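Novice: Fold the following and give me the result.
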Amino acid sequence: MSAPDEQSPDQWEDKHWRRNLAVCLVGSFTTIVAMTLLLPFLPLYVEQLGVSGHAAIAQWSGIAYGATFFAAALVAPIWGRLADRYGRKLMLIRASLGMAVVMSLIGMAHNVWELVALRLLAGFAGGYASGSTILVATQTPRARSGWALGTLSSGIMAGNLVGPLIGGVLPPLIGIRGTFWLAGGVIFLTFIATTTLIKEEPRPARARHNISRGGWKALPNKRPIIAMLVTGLLLMLATMSIEPIITLYVAHLVENSSRVTLVSGVVMAAAALGSILSASRLGKLADRIGHWNVIIGALLVSGLLLIPQAFVTAAWQLIGLRFLMGLALGGLLPCVTSVIRHSVVDGMAGRILGYSTSAQFVGQVAGPLLGGLVGGRIGMRAVFLGTSALMVLGAAGVYLSRTKPIRHFTPEESSR
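Specialist: Now for the predicted structure:
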């Protein structure tokens, strides 16, 4: 019988993975809902805090909303490294408690400066969804990682879809500040569930000792990791590039101007709904045929689907194409995470997955910026066609970078 220090990661990590996945799924959903529910009423809250004038309200609303994602992009690799060193559960406890406190404090803001500062703090203190991804990726048996990460990804995307809907319903019932306090209370329940229900096996002493050795330079093959970082960025770029122009684009397709905002919301929701429905299925498929194959296929299909979106003549055509594109994109994040997990030793998984999260946040910020810039200067069709070209080039780059998964490492091997 081998000693604990000589066990492979799959031997000592997957004992509680099913229950942990369930808790992480619910916890990620609730925290993402809390982060996104302010979208419908953020300008109203900014106005309540003393900002006047349409331009100023729009500017401060954008700053307040983007502050969280900017901060989260900066600290994601740090939290990933700390998760490798001190445990993934501890990072989830930190994130859920921090989010519960900050979300409640946002409901007590007195001016817009406090709102922006608290939104920054939410980005620094949060990271429950990304922490859940690290926990699930490192605890799930490798043969089931695609399905498990796809299931978790569905919950995260569902939170992004449901959050704004709840944010449109609650403020008229309990007020804006009450909505933030309720969100903080729900996240506190997530904190309790995380603390009491998630189990993490003690990590071998040698695995903990080897975490800080080598860093990025210690990776045996950096090419697949770089390819996955770029793929995560491209995913968010493709999803978000249409955001600044969607209302204007839909206005050309809908005769009744009163229906423009409604149709725009459906268009944006269609891609998210497609991804929710396909993520776990594509993850399961990837476990069977290979994660690289699904990534290349998803990038190619989504790139091709962007071309007809530039030439639609009716809103229903755009909605259908965005839904199909969402079905294709749903498999990307689970497969990207699986490839990274299979390409690094256990002691570096959190850190590299943190870099992946940062890359996705960069795409989430860059997508709307580039989409607005290209749409305003060249034309709205150029946004779809340009994004299509990027996705196809991304598929080619992934194909050239594909490699066989790294074999299972033991802590003894990783110290050599």
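
Novice: Please count neighbours and contacts with C-alpha atoms only from this point.
Specialist: OK.

Novice: What are the boundaries of the helices in the stretch 51-200 of the chain?
Specialist: 54-86, 88-106, 112-125, 128-139, 145-174, 176-197 (DSSP state H, counting those that start in this stretch).

Novice: Equivalent analysis for the stretch 201-350 of the chain, please.
Specialist: 205-209, 222-240, 246-251, 260-289, 291-309, 315-329, 332-343, 349-377.

Novice: how close does Lys199 sit to Ala67?
Specialist: Counting by Cα to Cα, to the nearest Å, the separation of Lys199 from Ala67 is 32 Å.

Novice: meant to ask about Val312
Specialist: 35 Å.

Novice: winner for burial among the helices of the stretch 51-200 of the chain?
Specialist: Comparing the helices of the stretch 51-200 of the chain on average neighbours per residue, with mean count of other Cα atoms under 10 Å, the densest one is helix 128-139 at a mean of 26.

Novice: Now the second one, please; I'll put the structures next to each other:
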Amino acid sequence: MEIWKRNLIVCWFGSFMTLIGMSQIAPIMPLYIRQLGVHNIFLVEEISGIAFGITFIVSGIFSPIWGYAADKVGRKPMLLRASIGMAIVISCMGLAHNVYQLIALRILQGVITGYSTACTTLIATQTEKKNSGWALGMLSTATIAGSLLGPLIGGYLDELLGLQFTFFLTGGLMLLVFFTTLLFIKEDFVASDEKVLSTKDIWNLLPYPKLTLILFVTSFMLQLAYYSIEPIITVYISQLSRSSAHIALISGMAFSASGLASIIAAPNLGKLSDKIGPQKVMLVALISAGLIFILQVFVRTAQQLIVLRFLLGFATAGLAPSINTLVKKITPESITGRIFGFNIGAFYFGTFCGSLLGGQIASHLGIKYVFFTTSALLLLNALLVYEKIVKKLDSNNKFSSLKGSTV
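Specialist: Okay, here's the model as predicted:
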């Protein structure tokens, strides 16, 4: 088997497990915060948003830093550092005695993460250009599926073994990722004697900087949409359910429905993207997602919410692969790794802002306003993509008509 294919399989597994580990805590976060001594419902909503989202804003800050380190020492060392670090830190969360310790550990988790960043850079630089879109699309599917299937696992483990065991199991999964990476990832890295370019220098090398920026914005919005409801979905499910039994499990099912749909739809949307262009898939996905978020306001049962979350997964399955394909096509190979690092940073910031936005709006205005706000932002993003990307590309998806100064 070719090296890049084997590395892709390992990175897919590692990214999948990493995102499961980072996201399966979501449905149990409000319950765990209550267990740590916070009982006021409004404080639970607000602290849940902060505790969940703080990891991702710190990750967004450190992603370019770890990307720089990867350029100096290689991608495999970054994969090993991130996996063993998360194994230790997440396990310690199960031993927290109060919310302050929990939040501190969530911050530390954000500092040492970077597995997905290193995976994307490794695959982007090792894969032949003709296969790069497919490879990056596969890797994006692992990230999305892991982040959305994680809540189902977290909810199920809470029902079966209790809240603390979820953290210990997640730490065990990350330890498995560490050994898998150590044994099977192969990288012949040769450190370059050339000066590492500054962010300003990299930006000046981009042929279409404004288009790249819009893709970053779309990555940000994708994650914001997914995670705006995540910190308070347990509360929303409890409002919809007549019984208080199995709330964590049902909350996990609501989020994981989107992940299941993404796994089903992603390959077909990838083929469709090759035929009609990734920019058109992005546009339709953003519009569809915006409308589905509005519909979630009017559900009367948890089952109806789960159905709409499933449809949301279909609508957005092609977003991340389309973004990565466009980034790859318009980015010079010499700076591909750094640009993907910034794009993943946008994902992390979107996750933080989504969880913080959801928690704040829910605590001050009500949960239904979270859906209205998210829908409006997605539809505005769709308008931006239509005006600045779709209109700029011809029917053959050529980039010759784009000018860096006019995108």
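
Novice: how near is the equivalent of Thr133 of structure 1 over in structure 2 to Ile287 of structure 2?
Specialist: Residue correspondence, TM-score structural alignment: Thr133 of structure 1 in this structure matches Thr120 in structure 2. According to Cα to Cα, Thr120 of structure 2 stands 27 Å off from Ile287 of structure 2.

Novice: before we move on, the earlier item: what would the helices of the stretch 51-200 of structure 1 look like in a markdown table with distance to Val23 of structure 1?
Specialist: As requested, the helices of the stretch 51-200 of structure 1 are exported to a markdown table (distance: least, Cα to Cα, whole Å):
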| stretch | distance to Val23 of structure 1 |
| --- | --- |
| helix 54-86 | 18 |
| helix 88-106 | 11 |
| helix 112-125 | 20 |
| helix 128-139 | 9 |
| helix 145-174 | 10 |
| helix 176-197 | 7 |
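
Novice: Show the contacting residues for the residue lying farthest from the centre of structure 2.
Specialist: Most distant residue from the mean C-alpha position of structure 2: Asp193, 33.4 Å away (Cα atoms, centre = their mean). Neighbour list for Asp193 of structure 2: empty [criterion: Cα atoms under 8 Å, 6 or more residues apart in numbering].

Novice: Pull the contacting residues for the counterpart of Met138 of structure 2 in structure 1.
Specialist: Per TM-score structural alignment, the equivalent position to Met138 of structure 2 in structure 1 is Thr151. For Thr151 of structure 1, the contact set (Cα under 8 Å, 6+ apart) comprises 25, 279-280.

Novice: preserved in structure 2, out of the residues you listed?
Specialist: Retained in structure 2 (both residues aligned by TM-score structural alignment, their matches' Cα atoms under 8 Å) from those: Leu25.

Novice: Neighbour count added to the contacts of Thr151 of structure 1, as TSV?
Specialist: Formatted as TSV, the contacts of Thr151 of structure 1 follow (neighbours: other Cα atoms under 10 Å):
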residue	neighbour count
Leu25	23
Ala279	32
Ser280	23
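
Novice: from the contacts of Thr151 of structure 1, which single one is nearest Ile174 of structure 1?
Specialist: Leu25 (26.9 Å; Cα to Cα).

Novice: which is the next helix or strand following the helix or strand harbouring that closest one?
Specialist: In the assignment (DSSP states H and E), Leu25 of structure 1 maps to helix 17-36. Next along the chain after helix 17-36 of structure 1, taking DSSP H and E as the criterion, comes helix 42-48.

Novice: What residues sit buried inside that following helix?
Specialist: 42-43, 45-47 (16 or more other Cα atoms under 10 Å).

Novice: and if you look at stretch 253-265 of structure 2?
Specialist: For stretch 253-265 of structure 2, using 16+ other Cα under 10 Å, the buried residues are 253-263, 265.

Novice: Would you check how far apart Tyr100 of structure 2 and Ile28 of structure 2 are?
Specialist: Counting by Cα to Cα, the gap from Tyr100 of structure 2 to Ile28 of structure 2 is 17 Å.

Novice: could you say what helices and strands the helix holding Leu25 of structure 1 packs with?
Specialist: Secondary-structure packing of helix 17-36 of structure 1 (3 or more Cα pairs under 8 Å, 6 or more residues apart in numbering; DSSP states H and E): helix 88-106, helix 128-139, helix 145-174, helix 176-197.
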